[in-house]
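Engineer: This is a predicted model, with the sequence first.
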Amino acid sequence: MTTEPTLRPERPFFSSGPTAKFPGWSLDKIDTRSLGRSHRASYPKGRLKYAIDLSKELLGVPDDYLVGIMPGSDTGALECAMWTMLGARGATVAAWESFGNVWIQDAAKQLKLPNLQILDADYGQIPDLSQVPQDNDVVFTWNGTTSGAKIPNTDWLAPGRAGLAINDATSAVFAMEMDWAKLDATTYSWQKVMGSEAQHGMLILSPKAIERIESYDPEWPLPKLFRIKKKGKLDRAIFEGSTINTPSMLATEDYIAALEWAQALGGRQALFARSNANAQAVFDFIEEKDYLRNMVADPAMRTNTGVCMVFQGDWYESLSAEDQANVPKKIASTLEKMGIGYDFNGYRDAPPSLRIWCGATVEAEDVKRLLPWIDWAYHQLKDGKL
């Protein structure tokens, strides 16, 4: 018998994307002077450039790297990198969760790369990345958004390697330090770790990636949204605020507000600390409960953003597969109806699980208040009361 908790999260937002708005967010924090204007006009274009510059500063991106705003969220940015750069040499795509598997499908079925190595692993694990040839271009997801498994380090990427490293970092940036010296094309979306509005992604290019774009023309046709080259050279205007298509200035201003909040907080190190504290609260909770385990067995590979937990134990294992799948669904839906926590059921293609977003826009106190409710709901369900 578990007593019903009394404290409720003040902000019950635990979705892994779009994630919670930053604490203190409100509509009156949004600069609306760019709305209703051409994105090519000086003030709106300046705001786009400001979003780029502030992103670069907060993330510690090297001066000789370029940062641009792309359409289509992280997917648009990552696929632009794949479509424009892959095919010049052998390629490896490594995946250990659902979004990484999309990049495998892109490489194998859409681009039909001839010299393709696929490395994959089940949810909660990562493949042996030491198998990636240093001459190959490699596409990988820094942090598995739907599995909670991240790369523990970049030791498997040799300094000065011949191939490009294309990094989907959408649920990692602003929560984990990026090893920029080993990354050539890095992408992320506004609605993940910073909790901003969706539809726009960021593409960060190293000098080596720029050289590849300018020296290589892929065999396949490029949609307009992926055409970042002009007269044989990278169109650098894209990286100065002249976006390929019309951006949402409202979404841009929302992203700027989040970046300014992060800057005032103390920059990326302060964001890292908040994510780490939130994740640690969940890790400790999982360790205390004999009916739970972290989906990721190796602590070095556990994310500090979308922490995933799965159920275990005699009662759970006595259930049918259908009933096992309903355990996290029932807990999450019950607590959502009660206004305790929103959107923390596991990803639809992942093993039955709960996934709590622990990024910096979530308050540690809210995470700590949610966890006893999960324990209560589990015991209510086990006792046949839900």
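Structural biologist: Received the coordinates, thanks. Nothing here was measured: the structure is a model prediction, and the numbers come from that model. Residues are numbered from 1 along each chain as shown.
Engineer: switch to C-alpha atoms for all contacts and neighbour counts from now on
Structural biologist: OK.
Engineer: close enough to count as contact, residue 344 and residue 17?
Structural biologist: No - using CA atoms under 8 Å, residue 344 is not in contact with residue 17; the gap is 10.3 Å.
Engineer: Of the two, which one has the most company?
Structural biologist: residue 344 (26 against 22; other CA atoms under 10 Å).
Engineer: Can you tell me how far that one is from residue 40?
Structural biologist: 39 Å (CA to CA, to the nearest Å).
Engineer: try residue 252
Structural biologist: 14 Å.
Engineer: More neighbours: which of the two?
Structural biologist: residue 252 (25 against 14).
Engineer: Quick one: residues contacting that one.
Structural biologist: By CA atoms under 8 Å, 6 or more residues apart in numbering, the contact list for residue 252 reads 47, 48, 51, 197.
Engineer: Adding secondary structure as columns, could you present these in JSON lines?
Structural biologist: Converted to JSON lines, those look like this (DSSP: H, G, I helix; E, B strand; the rest coil):
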{"residue": "47", "secondary structure": "helix"}
{"residue": "48", "secondary structure": "helix"}
{"residue": "51", "secondary structure": "helix"}
{"residue": "197", "secondary structure": "coil"}
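Engineer: Between these, identify the one with the most neighbours.
Structural biologist: Result: residue 48 is most packed of the contacts of residue 252 (other CA under 10 Å), 26 neighbours.
Engineer: Check the gap between that residue and residue 254 for me.
Structural biologist: 12 Å.
Engineer: In addition, the following structure is provided for comparison:
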Amino acid sequence: MTDILTAPDTGAPNADGAKPATKPARPYFSSGPCAKPPGWDAAKLATASLGRSHRSKIGKQRLQYAIDLMRDVLKLPDTHRIGIVPGSDTGAFEMAMWTMLGQRGVTTLAWESFGEGWVTDAVKQLKIDPIVIRADYGRLPDLAQVDWSTDVLFTWNGTTSGVRVPDAEWIPDDREGLSFADATSGVFAYDVDWAKIDVATFSWQKVLGGEGAHGVLILGPRAVERLESYTPAWPLPKVFRLVSKGKLTEGVFKGETINTPSMLAVEDAIFALEWAKGLGGGGLIARSDANAAALDAIVAARDWLGHLAADPASRSKTSVCLTVKGADEAFIKAMASALEKEAAAYDIAGYRDAPPGLRIWCGATVDTADIVALGPWLDWAYAVAKAS
């Protein structure tokens, strides 16, 4: 399609669908791996640990430093341990499931594809019979239904649905079961009440804009007690084993990883964490909030755009999922493709299992000015798709 008109870059809707004059400076809106932190450059990464054993003095120092930075930025209390584990968030969450479930009943909450994945693991792989509480894409289930005499598995922020839990107030202090939070799109973007969380997992590739393949496992004291007092009926692969002779393998939470990590990925995460620390307390949350507000203003100004998550109280501020009036999968693909060809926005098509729509990452590593600049480009791409 040949464009004749060029619209001024005001952030306001382009009624005629003209191509905007200015593009987002960093058009990286993928929901994972996500945009690198502002100012990131591979040449800025520390390299002394590269080519060295992860068990060398410097290797262990850098791994421990990454753990210390995560604790600092997350405001994680000393009661909770942090371990770097293989397999990204998926590996970390499955490690938690395989090592701790089976001691009591299990409740799984599913309102998007990853929550459904934990249901599948529980039923088909671990062969336990969980209580399953579901909600459709864009909705949150009734959290009051949860039986806290069971272990409870949930996603803090549904990356593929744009729906999150509003807070941790629904988790009782006197719970009998453990709370397992897949928090990969939530940590660093929300203020988490860690007293309510027994197990949390995430990867560096989301709000920090780090690399994939490495997961982070956070264990509260009740989770440690479960690990040291309960042995699952099923066999555990080596990369899942967190206990030796009835005691937690503490080295895992002091930089002694179970398997060999990429020190380059560790240095990349350290860069992001140092940037985050430099923003000061709440800096990452404030950036995510500003980005989500800017995108919400774009949606509000266009009658053909909407939020998949209708309730603002449970609407994600990171992986924001949008509906497009009258769009099917082909229409969304045409929009995303047009934007990618213009280098105006990358990877904004919704998740393959979600209803057809757009998904725009608003995490802290994205600049608000780029969200604002994206609005007129969405108009242009919508016009392109309608004309194709």
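Structural biologist: Right, received. Where do you want to start? Since this is a predicted model, take the numbers as computed values, not measurements.
Engineer: And the TM-score between them?
Structural biologist: After superposition, the two chains reach a TM-score of 0.95 (TM-score structural alignment, normalised by the length of structure 1), with 373 aligned residues with a CA RMSD of 1.0 Å.
Engineer: Quickly find the element holding residue 287 of structure 1.
Structural biologist: helix 268-288 (DSSP states H and E).
Engineer: So what touches that helix?
Structural biologist: By CA under 8 Å, 6+ apart, helix 268-288 of structure 1 touches 58-59, 174-176, 262, 265, 292-294, 303-305, 307, 309, 358-360, 362-364, 367-368, 371.
Engineer: can you pull out the strands in the stretch 101-250 of structure 2?
Structural biologist: Using DSSP state E, counting those that start in this stretch, the strands found in the stretch 101-250 of structure 2 span residues 106-110, 131-134, 151-155, 157-158, 163-164, 179-182, 199-203, 214-219, 243-244, 247-248.
Engineer: Spit out the contact partners of the most centrally placed residue in structure 2.
Structural biologist: Centroid-nearest residue in structure 2, with CA atoms, centre = their mean: residue 185, separated by 1.9 Å. Listed by CA under 8 Å, 6+ apart, the contact set of residue 185 of structure 2 reads 156, 157, 158, 159, 202, 206, 207, 318, 319.
Engineer: switch the cut-off to 6 Å
Structural biologist: 157, 206 (CA atoms under 6 Å, 6 or more residues apart in numbering).
Engineer: In structure 1, what sits opposite residue 223 of structure 2 in the alignment?
Structural biologist: Residue correspondence to structure 1 (TM-score structural alignment): residue 223 of structure 2 is matched to residue 209.
Engineer: can you count the residues close to that match?
Structural biologist: Counted with other CA under 10 Å, residue 209 of structure 1 comes out at 23.
Engineer: Find the nearest non-adjacent residue to it, please.
Structural biologist: residue 184 (5.4 Å; CA to CA, 6 or more residues apart in numbering).
Engineer: Would you agree that neighbour is in contact with residue 211?
Structural biologist: No - using CA atoms under 6 Å, residue 184 of structure 1 is not in contact with residue 211; the gap is 10.4 Å.
Engineer: Tell me how far the match of residue 223 of structure 2 lies from residue 367 of structure 1.
Structural biologist: 40 Å.
Engineer: Residue 233 of structure 1 too?
Structural biologist: Counting by CA to CA - residue 233 of structure 1 and residue 367 of structure 1 are separated by 48 Å.
Engineer: Looking at those two, which has the bigger crowd around it?
Structural biologist: residue 367 (26 against 13).
Engineer: Spatially, what comes nearest to the more buried one if we skip its sequence neighbours?
Structural biologist: Looking at residue 367 of structure 1 with CA to CA, 6+ apart, the closest residue is residue 278, at 6.5 Å.
Engineer: Where does stretch 258-265 of structure 2 end up in structure 1?
Structural biologist: Going by TM-score structural alignment: stretch 258-265 of structure 2 matches residues 244-251.
Engineer: Give me the aligned partner of residue 373 of structure 2 over in structure 1.
Structural biologist: Checking TM-score structural alignment: residue 373 of structure 2 goes with residue 369.
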